[in-house]
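**Q** next input, structure requested:
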Amino acid sequence: MRLTGKTAVVTGGASGIGRAVVDAFLREGARVGVVDLDERAALADGPEFTVVGDAGAPRTWQRVHDQVVERWGRLDVLVNNAGYGIRASVTDTSWADWQAIVTANVSSVFLGCRTAIPLMREAGGGSVVNMASVAGHIGMSERAAYCATKAAVVGLSKAMAVDHAGENIRVNCVAPGTTDTPYFAKISAHLPDPDAYRADLAARQPLGRLGRPEEIAAATLFLACEESSFATGSVLTVDGGMSVW
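**A** I've put the predicted structure just below:
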């Protein structure tokens, strides 16, 4: 029960890695709120409250703030997990797609932290865990916008770690490799040979398989709780060895 008495908000918490994080936090005693675009999934049992909305929109975070203040009066942990990727080089990425992915992957982190950090300051401290990616520190073919935005998450996290260390607020990142989630299954289902695509991606990792959401959640839990009390500005890479090739 490493999060007993703690309050946490998880974005993109309805499925995949986000849902695994929510489940892990609940098992460890936290009171959890979820932010997600998917109303049906977000209303699943478990979280204490759900804000259905875009994590990249300021109005969504005003609703989160109001829920946290009304229900808990404090916030201890924020996990900025919401985001997505597109398959395209720079020249194949439209301006609309670029703006959308920056909003989803970077603006959501900025807005979440801008909302959470004052609440954590009032509570005497807290922990922010931002979901980066192995794509944030290696180049990947046809992932230009995704690589750029995940690198931005790392840079933003390091800057915030410096700015708020004196307030007992830690800011860290988890950098997953390719993880077997419902979103991954959805995008691969439209390919000519989904099984071959999956096998190719698994082969990119020295461990020879895709990650599991609960493995990424375990890393997130570590950075959220007091076991990692001396870690801030860190990037915990959980990628099956992909980045060491």
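
**Q** from here on, just use CA atoms for contacts and neighbour counts.
**A** Fine.

**Q** show me what counts as buried in the longest helix along the chain.
**A** Identified as the longest helix of the chain according to DSSP state H is helix 144-164. For helix 144-164, burial by neighbour count (16 or more other Cα atoms under 10 Å) applies to 144-154, 156-158, 160-161, 164.

**Q** which strand of this structure spans the most residues?
**A** Secondary structure assigned by DSSP state E gives strand 169-176 as the longest strand of the chain.

**Q** ok now that one, how far from the chain's centre?
**A** Taking Cα atoms, centre = their mean, to the nearest Å, one finds the center of strand 169-176 at 9 Å from the center of the full chain.

**Q** that strand vs helix 144-164, what angle?
**A** Angle of strand 169-176 versus helix 144-164, following axes from the mean of the first three to the mean of the last three Cα atoms, to 10 degrees, is 160 degrees.

**Q** buried ones in the helix or strand encompassing residue 26?
**A** Assigned by DSSP states H and E, residue 26 falls within helix 16-27. Buried residues in helix 16-27, counting neighbours by 16+ other Cα under 10 Å, are found at 16, 17, 18, 19, 20, 21, 22, 23, 24, 25, 26.

**Q** start to end distance for stretch 173-182?
**A** Using Cα to Cα, to the nearest Å, the end-to-end distance of stretch 173-182 comes to 22 Å.

**Q** to compare with the earlier structure, here is another sequence to fold:
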Amino acid sequence: MGEFDGRKALVTGGASGIGAAIAARLTAGGATVAVLDVNVDGLPEGLVGVRADVTDDASVRAAVASAVDQLGGLDLVINNAGIGAQGGVEDNDDAEWHRVLDVNVVGMVRVTRAALPALRQSDAAAIVNTSSIAATAGLPQRALYSASKGAVLSLTQAMAADLIDEHIRVNAVNPGTADTPWVGRLLDKAPDPAAERAALEARQPHGRLVAADEVAQAVCYLASPAAGSTTGTSIAVDGGMQGLRLRR
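**A** Below you'll find the predicted structure:
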């Protein structure tokens, strides 16, 4: 018996990176999983792929309804879809601020409100939002991204307060810099990719990038019955970056 046997889960941004690792972990635990993403071609066998753009409310509502119909209900929502942004506070124009916030924050709102009617029918409903170390530590050249992920963290707490009486738990996971395709693309654009990777690894106290599967493990704990008394909080999966102040 797996800890998610009989459970139905929706993972946004689940076609690659951390989202794909989350979908795989949930499936291994016995869940039936629908992946909501802009491109769901080539998903592993067993996953239900639903194409959607989280910036389009009609698209989200249709996708969530399709996922619920195909899964036969919904117990877990993993709000993982997001995009990155670089630069200081003056380096992105209004359009880019609106674009990133629309995906990273309002996208979670769209998915959650579309999913709530189905979650209210579950006897073990849980929502897990992907925030970031950028929400709790000041990182250089990440003003827009940090603002969006800080909003996710605050949104998580507010959602948890609003939904606790309906027995829907809401938590967040805060990854450090993870070894994902998105980070890989950033490294490829650097003048010296090897040096840039070494700098990112050195920034984290344990000296390496976070593995996507490590984040997935934390997400699955927060989504599982084992975390039945855990709501309105976050787990940092960052090699100690949030809390440790080491003297080398």
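
**Q** ok, which stretches of structure 1 are strands?
**A** Here structure 1 has its strands, by DSSP E, at 7-11, 31-36, 49-52, 77-80, 126-131, 169-176, 235-238.

**Q** so which of these is nearest residue 186 of structure 1?
**A** strand 31-36 (17.4 Å; Cα to Cα).

**Q** ok so, going back, mean neighbour count added to the strands of structure 1, as JSON lines?
**A** Formatted as JSON lines, those follow (neighbours: other Cα atoms under 10 Å):
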{"stretch": "strand 7-11", "mean neighbour count": "27"}
{"stretch": "strand 31-36", "mean neighbour count": "25"}
{"stretch": "strand 49-52", "mean neighbour count": "21"}
{"stretch": "strand 77-80", "mean neighbour count": "29"}
{"stretch": "strand 126-131", "mean neighbour count": "28"}
{"stretch": "strand 169-176", "mean neighbour count": "26"}
{"stretch": "strand 235-238", "mean neighbour count": "21"}
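
**Q** same list (those strands) but as a markdown table, adding distance to residue 220 of structure 1.
**A** Below are the strands of structure 1 laid out as a markdown table (distance: least, Cα to Cα, whole Å):
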| stretch | distance to residue 220 of structure 1 |
| --- | --- |
| strand 7-11 | 11 |
| strand 31-36 | 14 |
| strand 49-52 | 20 |
| strand 77-80 | 8 |
| strand 126-131 | 7 |
| strand 169-176 | 6 |
| strand 235-238 | 9 |
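
**Q** among those strands, which comes closest to residue 215 of structure 1?
**A** Closest among the strands of structure 1, using Cα to Cα: strand 235-238, at 8.0 Å.

**Q** so how much does that closest one differ from structure 2 once superposed?
**A** By mean Cα distance after the TM-score superposition for structure 1, the fitted strand 235-238 of structure 1 averages 0.6 Å away from its aligned residues in structure 2.

**Q** how far is that strand from where the chain is centred?
**A** Here strand 235-238 of structure 1 is found 12 Å from its chain centre; the criterion is Cα atoms, centre = their mean.

**Q** now do that strand: which elements does it pack against?
**A** strand 169-176, helix 213-224 (3 or more Cα pairs under 8 Å, 6 or more residues apart in numbering; DSSP states H and E).

**Q** what do you get if the cut-off is 7 Å, keeping everything else the same?
**A** Secondary-structure packing of strand 235-238 of structure 1 (3 or more Cα pairs under 7 Å, 6 or more residues apart in numbering; DSSP states H and E): strand 169-176.

**Q** can you list contacts of the strand it packs on?
**A** 125-134, 154, 157, 160-161, 216, 219-220, 223, 232-239 (Cα atoms under 7 Å, 6 or more residues apart in numbering).

**Q** nearest to residue 187 of structure 1, out of the strands of structure 1?
**A** strand 169-176 (17.7 Å).

**Q** mean per-residue distance, that closest one to structure 2?
**A** Mean for strand 169-176 of structure 1 is 0.2 Å (mean Cα distance after the TM-score superposition for structure 1).

**Q** other residues contacting the helix holding residue 26 of structure 1?
**A** For helix 16-27 of structure 1, contacts defined as Cα under 7 Å, 6+ apart pick out 3, 10-13, 32, 81, 181-182, 213-214, 216-217, 221.

**Q** of those residues, just the buried ones, ChimeraX syntax please.
**A** Buried residues among the contacts of helix 16-27 of structure 1 (16+ other Cα under 10 Å), as a ChimeraX selection:
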select :3,10,11,12,13,32,81,181,213,214,216,217,221
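
**Q** ok, so of the contacts of helix 16-27 of structure 1, who is nearest residue 38 of structure 1?
**A** residue 12 (8.7 Å).
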